[in-house]
Every structure is written in C-alpha cells, then in structure tokens.
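Visitor: Quick one: sequence and predicted model below, then my questions.
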Amino acid sequence: MRAAAGPDPLAGREVPFRGGGFRPGARRWVAPVLFVVIIALIEAGTRSGWISDLTLPKPSDVFATLVDLARSGLLWKHLGPSLGRLVVGASLGAGAGILVGLAIGLFTLARAGLVPLVAALFPIPKIALLPLFVIWFGIDETSKYALIAFGTFTPTVVATYGAVDAVDRGLIRMGQSFGLRWLSIVRKIVLPGALPGILSGLRVSLAIAIILLVAAEMLGAEYGIGAYILEAGALYDLEKLFAGVTVLSVLGLVVSFLIGRVERLLLGWRG
C-alpha cells in the first residue's frame, strides 16, 4: 500500500505575484541619477572636444546663463507671460474637451454628430493654423489663447470619450440592477472609472499646449519663452537657446508632477 503523504510544507504560504500586481514601484532615485549621468557625459564630451561647441554648449555654461537670467530678472519677464498664456489657453481647451468628450461618451446623438467632426479636426497640424488665428483674432493675446485652446481641445476630447468607453459595462449593469438612477451611475461609476484615462490624456494635451505656446510666442510676442528662444536662435547663441529649452523642459516636468499629484489625490481608491 502507498504511504500517506505528509503535510505539504507549502500549504498556507502566500505566493507572491511576480508582476507585483502591475503596480508601478516608487524608484525616485532612478530619474535624477540618469539625468546627472547624461549631463556629466555631455559636459565631459564638450570639454574634451569630442562634442563640438557648435553642436552642443557645455551644460555648465547653460546653467550659468540661467543663473544670469534669473538674477537680471529677464527670466521672470519671459516666464510670467508664458505661464499666463499656458494656463488660460490650456484651461479653456482642456475644460471644453472634457465636457465634449463626456457628452460623446454618454449620449448617442452627440457621438453620432461629434465623433466625425473631431476625427476631421484632430489630424490638422495646429501650428499651421496660427496665421489663420492671427487673421481672426489679431496678433495680440487672443490668438495665442485660441491656438493653445484648440490644440488642447481635440486630444482631450478623444482621451475623454475613450476613457468613458473603457469603463466596465458590467459595473454599469450592476448599478442598473440595484436601481440606481442614470445620474448616480454617471457620478458613482462612470466618472471614477474614466478618470484615470482622462488624466492620462491631459498629460498628452498639456505637452501639446507647451509646444503650441512656443509656436505662438514666436510670432508677434515681445516677451515669452518662445520669443526668447527665437531671439537666441537668430543670434546663434547656443547657451541662451538651450537655456530656453531647459526652461521648457522644467515646465513640462512641473506639469507632469502636478498631474501626478492630482492622480494620487483623486485615484487613491485604486490602492
């Protein structure tokens, strides 16, 4: 006869999931280390002559230029108008885009009428419309707001109604089976389920807004990061040019950080 098997030593032991539950781990030190390594390599390459000064300036010279800009106050003269244009234009475009995207995702009639319109507008290069906006709104701030808003609007619409479509229909049917009203289902099921996709879309939309901000400021703006970069490029002053590009990169990091904070605040229920 076969002997009875003893107790399984693995019984009751929790087996860790190798994928980590698909939860991104916090490795905040990786990005700063990678950034420092890249800057150090460029600095070493430019000082040794392996990288030509006509191609890339020394990062130390770019940093010194940024310090001089901040001390002279010229940095804030350019940064202030750019931030104002970005906030106004992106707020208008993203706000309208979220509303239209929700309407498309929730109402059949809106989907039938607006999806083809958005699909026709989305591929149009928004920078190419800058002369048209100048004709319509003039060369002052209104045309810049309009360009940034329009460029932010279409990707936000697409991201929003795509996020609504991705909400689990089983949860919606469950809410209906419990007798929840339409508005309660939207507020308690659809909006929380779509929020991660909407915020992810905002990351892309705001990056586009920064690009369009620079383009708008290169046409008829006395102050602004785009105007500063255009002036530095015309003079072939690489230190000032890369200083302006660095400011834009930092601005993009700040925007991404703020969206990340909003995600942690609103999406804490995901665990």
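Guide: Right, received. Where do you want to start?
Visitor: Could you use CA atoms for every contact and neighbour count after this?
Guide: OK.
Visitor: need the helices for the stretch 1-150 of the chain, in chain order.
Guide: 30-48, 59-72, 74-106, 108-121, 130-137, 141-165 (DSSP state H, counting those that start in this stretch).
Visitor: Could you identify which of those is most buried?
Guide: Highest mean neighbour count of those: helix 141-165, a mean of 25 (counted as mean count of other CA atoms under 10 Å).
Visitor: Buried ones in the helix or strand following that one, by neighbour count?
Guide: Reading on from helix 141-165 to the C-terminus, the next helix or strand found by DSSP states H and E is helix 169-177. For helix 169-177, burial by neighbour count (16 or more other CA atoms under 10 Å) applies to 172, 175.
Visitor: What are the buried residues along the helix or strand just after helix 169-177?
Guide: Where DSSP H and E defines the elements, the next helix or strand beyond helix 169-177 is helix 182-185. Neighbour counts over helix 182-185 (16+ other CA under 10 Å) mark residue 185 as buried.
Visitor: A further structure is provided below for comparison with the first:
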Amino acid sequence: MRAEKGVVNYDPYETEQQEWKKQQGKERVKQLLTIISPIFILLLWEICSRTGILDIRFFPPPSAIISTFFDLAASGLLWTHISISLYRIAAGFLLGVIPGVVIGLLMGLYAPIRHFISPIVMALMPIPTLALMPIIIIFFGIGDFSKVVTIAGSVFFPVVINTVAGVMNIEKVHLDVAKNYGASPKDFFFKIAFPGALPVMLEGIQMGQAIALLTIVAAEMMGATSGIGYLIWTSYKAFMLKEMFVGLVLISSFGFLFSLFLRGLQKKIVPWR
C-alpha cells in the first residue's frame, strides 16, 4: 500500500511479498516446534532419571543410552545387527510392495480379476502375519528368507488395498478418453492406472514401511539369532536395559528416516499433492 495525496494505491506485488513472508514465518515456527519437541522429551527424561523420579534401573537416562550406543558401535556388534535388519527390511519391503502394486492395478482395472482376488485378500488380511510364522518357517526354514517373507506378507495388504482404491478413484472421463482413442492394455496400465493411483498408492507404501518395522522386530524376537529385534529381546531377558533402549531408539530412528524419505519422494513424484 502506498498513499499519495490522500489516495491509497494498492500494490499487489507488495501484498504478495507480505503474504510470502508470513507463510515463511509460519513454516519456520513449525520446523522449530518439530525440533524442540523430541529435545524437550529427552531433557525431561534425563532430569527425571537423574533426580530419581524415574527408576534408573528401568529408565536409564538418555546420556547413558547414548554412551552404550557408542560402546556397542565400537565393538562392531551393533553394525552387524543393523546391517542384517536393514537387509531383511529392504528385501521384505520390495517383495511385498512390487506384487502389491501390480495386483492392485490389475484388480482396479479389471472387474473379473477384482472379484476373483478380493475374497482371498479380505480373508487373509485380518490374520496377523506373525501368526502365520510357524507355517512360513515350515515352508521356508528359519533363515533370513522366512523373515523376508513375513515382512512381505505384512506390507502386501495395505499396498494392494490402497492401490485398488487409487485406481477406482480415477475419474471415469480419463478412462473413457483412453478407450475412445484406442489405448492398448499396456497404455491403460502404465499411462492411466499407474499415475492415477499413485497418490493413494504412495500412502499405502508409507503405511507398509511402518508395518515392516513393526514386523521385523517381532520376527527377530521369535526366531532369529541376529538383528535389532534379537538385540532388544536378548537385552531384555538379560536385564541389560540400556542395550534394549539402544535397539528401540534405532527402530524409531529408522521409521523416522524412512518416512522422511518416502515423503520427499512423494513430493517429487506427485507434487500436486
């Protein structure tokens, strides 16, 4: 706004700049709150442990947990557990996501396939994958591949369901235009269904990565001799709670980092969302 001889002139550029500065200020506040909240929790935990409000035997202070982390890292044992767990998570995640996306697209595009597979998906989805571990171990043994299959089974269902929902939500006009121009099944699959379902599909993949982390911990607790879940469980049984908390913090950190990566990927692939 500029006043000249009693007349107020409206300057759209100046107004736009002010709005942009306000928006930037709000974003900085949000980022600051995101950083402050975990630091506040850690400081509160440290104070409560040091002052005796929390029993240090069960809730060691974060500073002691950090020290234990460096001790385990220096021994090399921690990196062995991390590398094995990351391999199982990555392999199981891909083994669940790829078939989930393909089958979800086919179910969304073709009603006969949808009606044939939907009852199977609906029947198996409520069963916790960990409850099927005895059967998985019978078929695949007690090695790494059984853990990979367990994770894949947990990831598959949210991905396939969200992919189907994404295809079904594509506006009918896009499908009609493709038919009128004689689009091939390949064009329908890769140029209509896949990009149209992508926003909802990525939400399913985001959910799948969280489930993969939950599953790997439980799977490694039940039948493994290595991995972060194994570290957590054996440390708990030996009452080595600092080592147990190191494992819990690692899983939490992986979940946070994986989520950030997928959110960044989502912004690149579907910027309109």
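Guide: All right, it came through fine. Computed from a prediction, not measured in an experiment: that's the story for all the values here.
Visitor: Kindly provide the TM-score of these chains.
Guide: TM-score of the superposed chains, computed with TM-score structural alignment, normalised by the length of structure 1, equals 0.85; 258 aligned residues with a CA RMSD of 2.8 Å.
Visitor: Out of the helices of the stretch 1-150 of structure 1, which is closest to residue 180 of structure 1?
Guide: Residue 180 of structure 1 sits nearest to helix 74-106 of all those, at 16.0 Å, using CA to CA.
Visitor: Mean distance of the closest one to its aligned residues in structure 2, please.
Guide: With mean CA distance after the TM-score superposition for structure 1, helix 74-106 of structure 1 departs from structure 2 by a mean of 0.8 Å once superposed.
Visitor: Check stretch 250-265 of structure 1 too.
Guide: Looks like 1.4 Å for stretch 250-265 of structure 1 (mean CA distance after the TM-score superposition for structure 1).
Visitor: tell me, that stretch lands on which residues of structure 2?
Guide: Aligning stretch 250-265 of structure 1 against structure 2 (TM-score structural alignment) gives residues 253-268.
Visitor: hmm, back to that, can you add distance to residue 199 of structure 1 and give the helices of the stretch 1-150 of structure 1 back as a markdown table?
Guide: Formatted as a markdown table, the helices of the stretch 1-150 of structure 1 follow (distance: least, CA to CA, whole Å):
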| stretch | distance to residue 199 of structure 1 |
| --- | --- |
| helix 30-48 | 22 |
| helix 59-72 | 32 |
| helix 74-106 | 10 |
| helix 108-121 | 19 |
| helix 130-137 | 27 |
| helix 141-165 | 9 |
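Visitor: Compare the ones you listed and give me the one nearest residue 214 of structure 1.
Guide: Nearest of those (CA to CA): helix 74-106, 8.4 Å.
Visitor: who's in contact with the residue nearest to the spatial centre of structure 2?
Guide: By CA atoms, centre = their mean, the mean C-alpha position of structure 2 lies nearest to residue 209, the distance being 3.4 Å. Residue 209 of structure 2 makes contact with 93, 155, 255, 258-259, according to CA atoms under 8 Å, 6 or more residues apart in numbering.
Visitor: Generate a markdown table for those, with distance to residue 124 of structure 2 as supplementary columns.
Guide: What follows is those, written out as a markdown table (distance: CA to CA, whole Å):
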| residue | distance to residue 124 of structure 2 |
| --- | --- |
| 93 | 18 |
| 155 | 13 |
| 255 | 26 |
| 258 | 27 |
| 259 | 26 |
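Visitor: quick revisit: of the helices of the stretch 1-150 of structure 1, which is nearest residue 233 of structure 1?
Guide: Nearest of those (CA to CA): helix 59-72, 14.3 Å.
Visitor: what packs against that closest one?
Guide: helix 30-48, helix 74-106, helix 238-266 (3 or more CA pairs under 8 Å, 6 or more residues apart in numbering; DSSP states H and E).
Visitor: quick check: the longest one aligns to which part of structure 2?
Guide: Think helix 74-106 of structure 1. Against structure 2, helix 74-106 of structure 1 falls on residues 77-109 (TM-score structural alignment).
Visitor: so how far is the match of stretch 250-265 of structure 1 from its chain's centroid?
Guide: The chain centroid and the centroid of stretch 253-268 of structure 2 are separated by 7 Å under CA atoms, centre = their mean, to the nearest Å.
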